[in-house]
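Trainee: sequence and predicted structure, then a few things I'm wondering about:
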Amino acid sequence: MPVRKKQDQVCRQCHRVLESDKESCIVCLDSSLSTDWQGYLIIIDPKRSAIAQRMNIDLPGRYALKVR
């Protein structure tokens, strides 16, 4: 029987990708999480990233581009 990996969740508010076992976002504390998302973005230095500035990202981490 194949092992199924739990799907990562994304915060609908800040778009941060979270581990599948989280119940709320660790950054904005929003409990509205989704498994329906597209695009994967890794921000290393938000102060020097034009994409991070456009998405209003202040902290390094993994983010989704589109969340439903």
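Mentor: Thanks, I have the structure now.

Trainee: for the rest of this, base every contact and every neighbour count on C-alpha atoms.
Mentor: Fine.

Trainee: how much space between residue 52 and residue 34?
Mentor: Between residue 52 and residue 34 the distance is 21 Å, computed by C-alpha to C-alpha, to the nearest Å.

Trainee: the more surrounded of these two?
Mentor: For residue 52 versus residue 34, neighbours defined as other C-alpha atoms under 10 Å are more numerous around residue 52 (20 against 17).

Trainee: put this next to the previous one:
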Amino acid sequence: MGEQVCRECHRILSSQTCPICGSSNLSSDWSGMVVIIDPERSEIAKKIDVKVADKYALKVR
């Protein structure tokens, strides 16, 4: 089984529930990835509204 993505916050997960938003609404159909290391200083994190450092999908279907 490949990595799943939370449809709510777009975080790439290896579990069945998102620890950030608590959602279990996951998708395996996603594309593009961005790794946020320092969300407070990252312009990309601000644009995609990310507050926690991790891997995120850019597009989730």
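Mentor: Okay, I see it. These numbers were taken from a predicted model, which means no experiment stands behind them.

Trainee: to which residue of structure 1 is residue 46 of structure 2 aligned?
Mentor: Following TM-score structural alignment, the counterpart assigned to residue 46 of structure 2 within structure 1 is residue 53.

Trainee: now the helix or strand hosting that match, how far from the centre of its chain.
Mentor: Here residue 53 of structure 1, judged by DSSP states H and E, is contained in helix 50-54. Distance of helix 50-54 of structure 1 from the chain centroid (C-alpha atoms, centre = their mean, to the nearest Å) equals 15 Å.

Trainee: superposed on structure 2, where does it end up, distance-wise?
Mentor: Superposed on structure 2, helix 50-54 of structure 1 shows a mean distance of 0.6 Å to its aligned residues (mean C-alpha distance after the TM-score superposition for structure 1).

Trainee: dump the residue contacts of residue 52 of structure 1.
Mentor: Shown in contact with residue 52 of structure 1 (C-alpha atoms under 8 Å, 6 or more residues apart in numbering): 43, 46, 58.

Trainee: quick one, which of the residues you listed are buried?
Mentor: Taking 16 or more other C-alpha atoms under 10 Å as the criterion, what is buried in the contacts of residue 52 of structure 1 is 43, 46.

Trainee: residue 48 of structure 1 and residue 6 of structure 1, how far apart?
Mentor: Counting by C-alpha to C-alpha, the gap from residue 48 of structure 1 to residue 6 of structure 1 is 33 Å.

Trainee: list the contacts for the alignment partner in structure 2 of residue 37 of structure 1?
Mentor: Residue pairing (TM-score structural alignment): residue 37 of structure 1 is matched to residue 30 of structure 2. Contact partners of residue 30 of structure 2, counting by C-alpha under 8 Å, 6+ apart, are 5, 57, 58, 59, 60, 61.
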